[in-house]
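1. Below are the sequence and a predicted model for it; my questions follow.
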Amino acid sequence: MRELRPNTYSLWLEHDVLRIILSRLTLKEAVRMSILSRRWRCLWKCYPKLVFTRATMRGSNAVVGRRKPLRTRFIRGINSILRQLRSTNLNKFVVKFALRKRHTSHIDRWIKFSATSKTKHVVMDLSPGLKGSSKRDDMYSFPLHLFSGSSGSCVRSLSLAFVYLTLPPDLHGFANLKKLSLHMVTITGELQCLFPECAVLEWLSITKCRMVGLSIGQELSRLQYLCVKICSLQKLDIRAPNLTTLVFADLMVPIMLHEPLKISEATVSLFSASDCFNYVCTDVVNALSHVQSLSIYFQINTKVQGFVKNPTRLTNLRHLTLEINIAGGPEAAGGVLRLAYLLELAPLLEDLVIHMCCFASATHIWEPSVDPSPLPPYNHLKTIRMTGFYGLNCQLELAHHLLRNTASLERMIIDPVVGNNSFIPSLKAAERYMRDGRALAFAKLWRKGFDGVLTIL
């Protein structure tokens, strides 16, 4: 191999250092640096990170004039910049602005530039603002075909928001895709058509998308993170043996994860105005029997309702957080006391947090049950925290049951302040409810001999 002459080597080194410096600048700063020398004047045209948002495109006013509408300035600003750039290997291409179907010709041109430049990280977020229109029939249709073949194999992460996505059965591309995010995307065709090409997918988020169900027959062997929120699914069926984190927020639908033995953390939020306890004790427990840390948001009624006992156990569960909306009359307690059975399914549970949101005030006088519950003690439970404690019969009964049946309890905290993110009453009513809850906790629990481990805030 021929040895480089000193001057050639120094020029190569200088060029390499300049590209490193360039990658640490914003596009606006890189353009300004182009006036320093002839080398910089050409170098900025190979800028590796193109991020077009309201914030980054403010400087485009000087190009198209200040009297043009913001959307026009944004589009023309991007077109002006892309005309001056060279199609080269891009690290990132980001467009975040509320654009619609009528802007298809411009967006197509940008995406074609991104595909030709073999971009690694692509973000196309056309979500409307707080006051913008969210009519789905005015969505832009994302051209997946532009990323077929070698163009798609360069993409490592893809994030789409507020677009149409048509998935043909013969799709070819995204062989190296590791991260996929879909938000407010209307999907036509089977989503699983995308995944045969995504063998190395590690991170998947699908939120507020229109789709019948998420059923993927192929095994996603490298998938570690899965988030599915507000998609009105009929079923969640996915094979991901190495899944470690699940975030699910939807209706009470069948969840089939096919033995995710490595899952360590899960968050489940159930949107239903009815009692969800049976679903939690069956579908959720069956799907997440290996989880170590679990958070569940659901509604429960104060009145006793029959439920089927589940032989499945949460054998690895150590940390459990329950965010519950308590509905029903304040005099009933049996419905909420069913939570004690849920704890029985987690024999190694160590930390319990219960955030409660009540829709009634404490109006009845409660006395502890004379006959203790036959449930076995919770031998490993060490810390308990209950928030939103208004002193309802069901809350007092549950707290008393836990204090009485927890053999290794080190500390139990009762906090009248609502820690749930659901409905909160008016400030005046909340102050009264919290005052009553605090007084009842002192009167009914503190004086029963539990002051050694009990803390009332």
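-> Happy to help now that I have it. Numbers count the residues shown, from 1 in each chain.
2. can we go C-alpha only for contacts and neighbour counts from here?
-> Will do.
3. Could I get the full set of strands for the stretch 301-450 of the chain?
-> For the stretch 301-450 of the chain, applying DSSP state E, counting those that start in this stretch gives strands covering 319-327, 351-358, 383-387, 411-415.
4. nope, the stretch 51-200 of the chain is what I meant
-> Under DSSP E, counting those that start in this stretch, the stretch 51-200 of the chain gives strands at 92-96, 121-125, 140-141, 157-161, 163-166, 179-183, 186-188.
5. adding another structure so you can compare the two:
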Amino acid sequence: MDDATTTKRKRPVIRFNDLPTDILIGIISRLPIKEAARTSILSSHWKKIWCSHVNLEFSFYSMSPRLASTSHDARLRMKMFIERILISNCNALEFLGIVDCGKLTRLSTSHLWNQLKHLHVESCHLLKEIELNLGLTKLGYKGTLIPLSPPGPLLLTNVCMKLQHARSSLGYIFTNLPSTLLHLETLSLQCSELERAILPENHIKFMYLKHLRLQLRHPVTEKKIDLLDFACLLEAAPLLQKFELHMWMPLHHQRYREEAHGELRSLPPQPHAHLRLVHISGFIGMKDQLELSLHILRNSAMIRAMKVDPKPLFALPCISMLSPLEGFQYLDGYEVAIEYLCREDHNNVVDVSEIRREEVETLSVCELVYPDCVRLTRKANSSS
């Protein structure tokens, strides 16, 4: 044997610094945020690598030392927290969630190299404006009504807004929602209905909108809105496939009776060729609720299912605001839906959730609205 065959081959030495940057980023992204940050002291190259961590979570407890609970220490911790957070430099960040950030007044995600796709902002009470990134595709927001300032046409396809102090959902959709949302496919909006919206004559079109979910609360006893106004949404979203309308109305609103409320109104025909699924909850049989439901049923040529539930499923306030007599409203809604909607249902698509009088007379409102939760609570109490 020659020396070449007997000599033990040496394996090449692979160093972390020799790895491609995308592999280093993948390694860093699997480390906890504190450990990832510590790698920045290794070299000038590593100092920038950790900024590409794709999943960042910042809190006072992870990013600032534990101090006493005095007001001076709280201010010091706030100052250190602000100084230590690298977000404008986190170019690979795809999801950012900000919750209960009480000192935040303005948020800008429009950095030129930003890769942010999903932004969620909730309960930042001093926030006055959000400047959106052009590449953003999903936005979730809960808080007061503030302007959204996009620098140009957005790629947003999914928007979920839970607005406090807004006075009209239609007013927000056609006035406050940026007209640059050209690609919007899913819109979920929750707000109170405190006034009737004055709609522009030429309202904007949502040409790609496929799923619209509205959660409306009308917390005042005086009737100030007209739900038949919402028929304009069929025209504004010609490709809409699924429409959800979840409502809660106070006890004082009455079910429709022709002798008391006059004949039902009808709008000119407005055929819609794509709407297939409709879900309405909180249907208590008011005149404008019935008129809107009939308009949707008559004009949706491709509808496959219209589910109507008298109970308020998703737009509920706190349970303490529900009156013990609201169950009778649900019974009114069921009877009106059976009498008018089912009579108009020529394609057998209407499905009305049944409310029986004996249930209303024997069960609490909580048991009617949250039967599963009540059963679980009783089971837990009995086992304990």
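-> Ah, there it is. Since we're looking at a predicted model, the values are computed, not measured.
6. List the TM-score for the superposed pair.
-> Aligned and superposed, the two chains score 0.68 in TM-score terms (TM-score structural alignment, normalised by the length of structure 2); 313 aligned residues with a CA RMSD of 3.9 Å.
7. returning to that earlier point: of the strands of the stretch 51-200 of structure 1, which approaches His319 of structure 1 most closely?
-> Each of those has some distance to His319 of structure 1 by CA to CA; the shortest is strand 179-183, at 28.0 Å.
8. ok, residues contacting that closest one?
-> 156-162, 201-209 (CA atoms under 8 Å, 6 or more residues apart in numbering).
9. circling back: any chance of the strands of the stretch 301-450 of structure 1 in a markdown table with distance to Ser10 of structure 1 and mean neighbour count as columns?
-> Shown next, in a markdown table, are these (distance: least, CA to CA, whole Å; neighbours: other CA atoms under 10 Å):
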| stretch | distance to Ser10 of structure 1 | mean neighbour count |
| --- | --- | --- |
| strand 319-327 | 58 | 21 |
| strand 351-358 | 61 | 22 |
| strand 383-387 | 64 | 20 |
| strand 411-415 | 67 | 20 |
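10. Could you export these as JSON lines, including distance to Gly152 of structure 1?
-> Shown next, in JSON lines, are these (distance: least, CA to CA, whole Å):
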{"stretch": "strand 319-327", "distance to Gly152 of structure 1": "41"}
{"stretch": "strand 351-358", "distance to Gly152 of structure 1": "45"}
{"stretch": "strand 383-387", "distance to Gly152 of structure 1": "49"}
{"stretch": "strand 411-415", "distance to Gly152 of structure 1": "53"}
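11. Identify whichever of those strands lies nearest to Met434 of structure 1.
-> Nearest of the strands of the stretch 301-450 of structure 1 to Met434 of structure 1, taken as CA to CA: strand 411-415 at 8.5 Å.
12. how much does that closest one deviate in direction from strand 383-387?
-> Per axes from the mean of the first three to the mean of the last three CA atoms, to 10 degrees, the angle that strand 411-415 of structure 1 makes with strand 383-387 is 10 degrees.
13. How about the contacts made by Lys235 of structure 1?
-> Gly213, Leu214, Ser215, Val253, Pro254, Ile255.
14. what about structure 2, which of the residues you listed hold up?
-> Of these, the ones still in contact in structure 2 (both residues aligned by TM-score structural alignment, their matches' CA atoms under 8 Å) are Gly213, Leu214, Val253, Pro254, Ile255.
15. Chain neighbours aside, what residue packs nearest to the equivalent of the second one over in structure 2?
-> Translated: Leu214 of structure 1. Superposed on structure 2 with TM-score structural alignment, Leu214 of structure 1 falls opposite Leu107. Closest residue to Leu107 of structure 2 apart from its sequence neighbours, by CA to CA, 6 or more residues apart in numbering: Ile130 at 4.8 Å.
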